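Undergrad: here is a sequence together with a model predicted from it:
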Amino acid sequence: MKSPLVIDYYTDILCIWAWIAQRRIDELNNQLGDSIEIRYHYMDIFGDVENKMTHQWGKRGKYQGFAEHVKHAASPFDDAIVSDDIWQHVQPTTSANAHLYIKAVELAFDANVSSDFALDIRKAFYINTLDISNLKVLSALVVEHKLDLEAVQSKIETGQAMAALMNDYKSAKDLALKGSPSYIIDNGRQVLFGNVGFRVLLANVEERLKRPSNEASWC
């Protein structure tokens, strides 16, 4: 049986473009099924939110300006629901705590469970405007997801989840990824970045599926 095509998918949980891309990832899985394997990774874009808002959005309205940008970006996409109150009363300080919990869930259970949990976190922020940088909020989401909170927290307490997260962050830097979301197809043979339309994404993946990974370069 032919091995599935690996897509290493890097996002920051607070990135609006990753929230928009969620429907495309779901559809890619629906259409291509076992012929692909999406491996979920996380990167540091919103590790220090206050610093980001001050230096990148300070002259554009800071949180208010960024909130308008987020709502404008999501407005053409019916599946990327965004609350009118996004980034207003609730302003997460970092994405790192959410990433840490996602990696802990992955270690305690498996990658499928952690990807579902990551989606729950995105919904909690974009739809329900919960502070997903707050550890109590994240713990409550673990319980709501019907997962063993003690098993998840043990992966954090031992440092295993942090080590896994640091590995993701380092990999993103080593790959010189420009931002979130980034798609690394077939062990780096192709890299797609940003607001990539579904048809473009599907065409690139299907072309790689047709082409043997050991095909010789013409160069």
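TA: Looks like it arrived, so ask away. Source: prediction; values computed, not measured.
Undergrad: switch to C-alpha atoms for all contacts and neighbour counts from now on
TA: Will do.
Undergrad: look up which helix or strand residue 155 falls in, please.
TA: Residue 155 is part of helix 149-157, with elements assigned from DSSP states H and E.
Undergrad: er, residue 203 I mean
TA: Taking DSSP H and E as the definition, one finds residue 203 inside helix 198-210.
Undergrad: pull out the buried positions in that helix.
TA: 201-202, 205, 208-209 (16 or more other C-alpha atoms under 10 Å).
Undergrad: save these as a markdown table, and put in distance to residue 121 too.
TA: Below are the buried residues of helix 198-210 laid out as a markdown table (distance: C-alpha to C-alpha, whole Å):
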| residue | distance to residue 121 |
| --- | --- |
| 201 | 24 |
| 202 | 26 |
| 205 | 27 |
| 208 | 31 |
| 209 | 31 |
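Undergrad: helices along this protein, start to end?
TA: Here the chain has its helices, by DSSP state H, at 16-32, 49-56, 62-74, 96-108, 111-126, 135-144, 149-157, 160-174, 198-210.
Undergrad: redo those as a markdown table? Include distance to residue 84.
TA: Formatted as a markdown table, those follow (distance: least, C-alpha to C-alpha, whole Å):
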| stretch | distance to residue 84 |
| --- | --- |
| helix 16-32 | 14 |
| helix 49-56 | 19 |
| helix 62-74 | 8 |
| helix 96-108 | 22 |
| helix 111-126 | 9 |
| helix 135-144 | 21 |
| helix 149-157 | 31 |
| helix 160-174 | 31 |
| helix 198-210 | 26 |
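Undergrad: to residue 90, which of the ones you listed lies closest?
TA: Of all the helices of the chain, the one in closest proximity to residue 90, counting by C-alpha to C-alpha, is helix 111-126 (9.0 Å).
Undergrad: in the closest one, what counts as buried?
TA: Neighbour-count burial for helix 111-126, counted by 16+ other C-alpha under 10 Å, picks out 111, 113-115, 117-118, 121-126.
Undergrad: dropping in the other structure now:
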Amino acid sequence: MSTTSPIVIDVISDVMCPWCFIGKRRLEKALMMLPDSSVKVQWHPYQLDATLPKDGKDRKQYLEDKFGGPERAKEIYTHVRNTGAAENIDFQFEAIKKAPNTINSHRLIRWARSEDMQDAMVEELFKLYFIEGADLTDKKVLVDAAERAGINSKLVSDLLDTDQDVQEVEADVFRAHEIGVTGVPFFIIDGRFAVAGAETPETLAAAIRHAEETKTGE
């Protein structure tokens, strides 16, 4: 492409959202369709339920409260599981015991940006929650995840004991609502085009290509 700076893709997402995991896989496929494109992906926070206690909530109770009963929840998650399987995601919903408040997960993702390790951090959190059923409110789980993602785990451990960046994450979530985001994943491409939901790789690739073709010279 002729421009010197990459196309920035801002992904608004929550780590407890299975469609966001699916959306990540589809974005990866879209980028594989555009081998000559220069793209930078940035992850931003959203909370599907900011009212969850800091220590989370029993997932069975959470799903019953949210969907009105286990049968409706099972019906919805069967569709998600089948869609995930098509993206090589082996969702293990039965392994998840707790619906987490994701504020601390989003702090980790925020800190990973400074080390250009956001993708690795997001991937680790998705896998922990949806495949291993890990408790994302557990400090040790988060610190170990940061270490596996290549981030300074000692620093993460120290910061998690403080309120560092809690307000900043909450402000980012508020801004997402302000611009009209009501569901995730939500992709903002080059600050100009929006793609709502876990759209197909072809749709995402077309949107990125259009952003490239209409990008003004710098």
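TA: Yep, it's here. In this text the structure is predicted, and so the values were computed from the model without any measurement.
Undergrad: give me the TM-score for these two chains.
TA: Here the TM-score for the pair of chains, by TM-score structural alignment, normalised by the length of the second structure, is 0.80; 205 aligned residues with a C-alpha RMSD of 2.6 Å.
Undergrad: follow-up on the earlier one: the helix holding residue 155 of the first structure packs against which elements?
TA: helix 96-108, helix 135-144 (3 or more C-alpha pairs under 8 Å, 6 or more residues apart in numbering; DSSP states H and E).
Undergrad: any idea which of the ones you listed is most buried?
TA: helix 96-108 (a mean of 25; mean count of other C-alpha atoms under 10 Å).
Undergrad: next, the angle helix 135-144 makes with that one.
TA: Orientation check (axes from the mean of the first three to the mean of the last three C-alpha atoms, to 10 degrees): helix 96-108 of the first structure against helix 135-144 gives 30 degrees.
Undergrad: touching helix 96-108 of the first structure from outside, list them.
TA: 13, 42, 44, 46-47, 112-115, 117-118, 121, 132-135, 138, 151-153, 155-156, 160-162, 164-165 (C-alpha atoms under 8 Å, 6 or more residues apart in numbering).
Undergrad: ok, the closest residue to residue 53 of the first structure other than its chain neighbours - contacts?
TA: Nearest residue to residue 53 of the first structure, sequence neighbours excluded (C-alpha to C-alpha, 6 or more residues apart in numbering): residue 62, at 5.3 Å. Residues in contact with residue 62 of the first structure, defined by C-alpha under 8 Å, 6+ apart, are 53-54, 56.
Undergrad: do residue 84 of the second structure as well
TA: By C-alpha under 8 Å, 6+ apart, residue 84 of the second structure lies in contact with 22, 90-91.
Undergrad: ok, now with 6 Å
TA: Residue 84 of the second structure makes contact with no residue under the criterion C-alpha atoms under 6 Å, 6 or more residues apart in numbering.
Undergrad: find the helix or strand that it is a member of.
TA: For residue 84 of the second structure, the host element (DSSP H and E) is helix 70-86.
Undergrad: how far does that helix sit from the chain's center?
TA: 19 Å (C-alpha atoms, centre = their mean, to the nearest Å).
Undergrad: what comes up buried for that helix?
TA: For helix 70-86 of the second structure, by 16+ other C-alpha under 10 Å, it's 73, 81, 83-84.
Undergrad: reformat those residues as CSV; add distance to residue 33 of the second structure.
TA: As requested, these are arranged in CSV below (distance: C-alpha to C-alpha, whole Å):
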residue, distance to residue 33 of the second structure
73, 35
81, 25
83, 20
84, 20
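Undergrad: closest one of those to residue 39 of the second structure?
TA: Nearest to residue 39 of the second structure among these is residue 84, at 24.6 Å by C-alpha to C-alpha.
Undergrad: could you check how far that closest one is from residue 90 of the second structure?
TA: As judged by C-alpha to C-alpha, to the nearest Å, residue 84 of the second structure and residue 90 of the second structure stand 7 Å apart.
Undergrad: then residue 70 of the second structure?
TA: Residue 70 of the second structure sits 21 Å away from residue 90 of the second structure, taking C-alpha to C-alpha as the criterion.
Undergrad: ok, residue 149 of the second structure next?
TA: Residue 149 of the second structure is 20 Å from residue 90 of the second structure, by C-alpha to C-alpha.
Undergrad: more crowded one of those two?
TA: The neighbour count for residue 149 of the second structure versus residue 90, taken as other C-alpha atoms under 10 Å, is higher for residue 149 (20 against 16).
Undergrad: hmm, the more buried one is touching residue 121, no?
TA: Yes. Residue 149 of the second structure lies in contact with residue 121 (C-alpha atoms under 6 Å); the separation is 5.3 Å.
Undergrad: need the contact list for the spatially most central residue of the second structure.
TA: Nearest to the geometric centre of the second structure sits residue 13, at 3.7 Å (C-alpha atoms, centre = their mean). Residues near residue 13 of the second structure by C-alpha under 6 Å, 6+ apart: 20, 45-46, 184-185.
Undergrad: give me the subset of these lying in strands.
TA: Residues of the contacts of residue 13 of the second structure located in strands (DSSP state E): residue 45.
Undergrad: scan the contacts of residue 13 of the second structure and report the most crowded one.
TA: residue 46 (31 neighbours).
Undergrad: so that one sits against residue 14, correct?
TA: Yes. Between residue 46 of the second structure and residue 14 there is a contact at 5.1 Å, judged by C-alpha under 6 Å.
Undergrad: please name the nearest non-neighbouring residue to the one in the first structure that sits across from residue 42 of the second structure in the alignment.
TA: Counting by TM-score structural alignment, residue 42 of the second structure lines up with residue 39 in the first structure. Spatial nearest neighbour of residue 39 of the first structure, excluding adjacent residues (C-alpha to C-alpha, 6+ apart): residue 8 at 4.8 Å.
Undergrad: that concludes my questions; thank you for your assistance.
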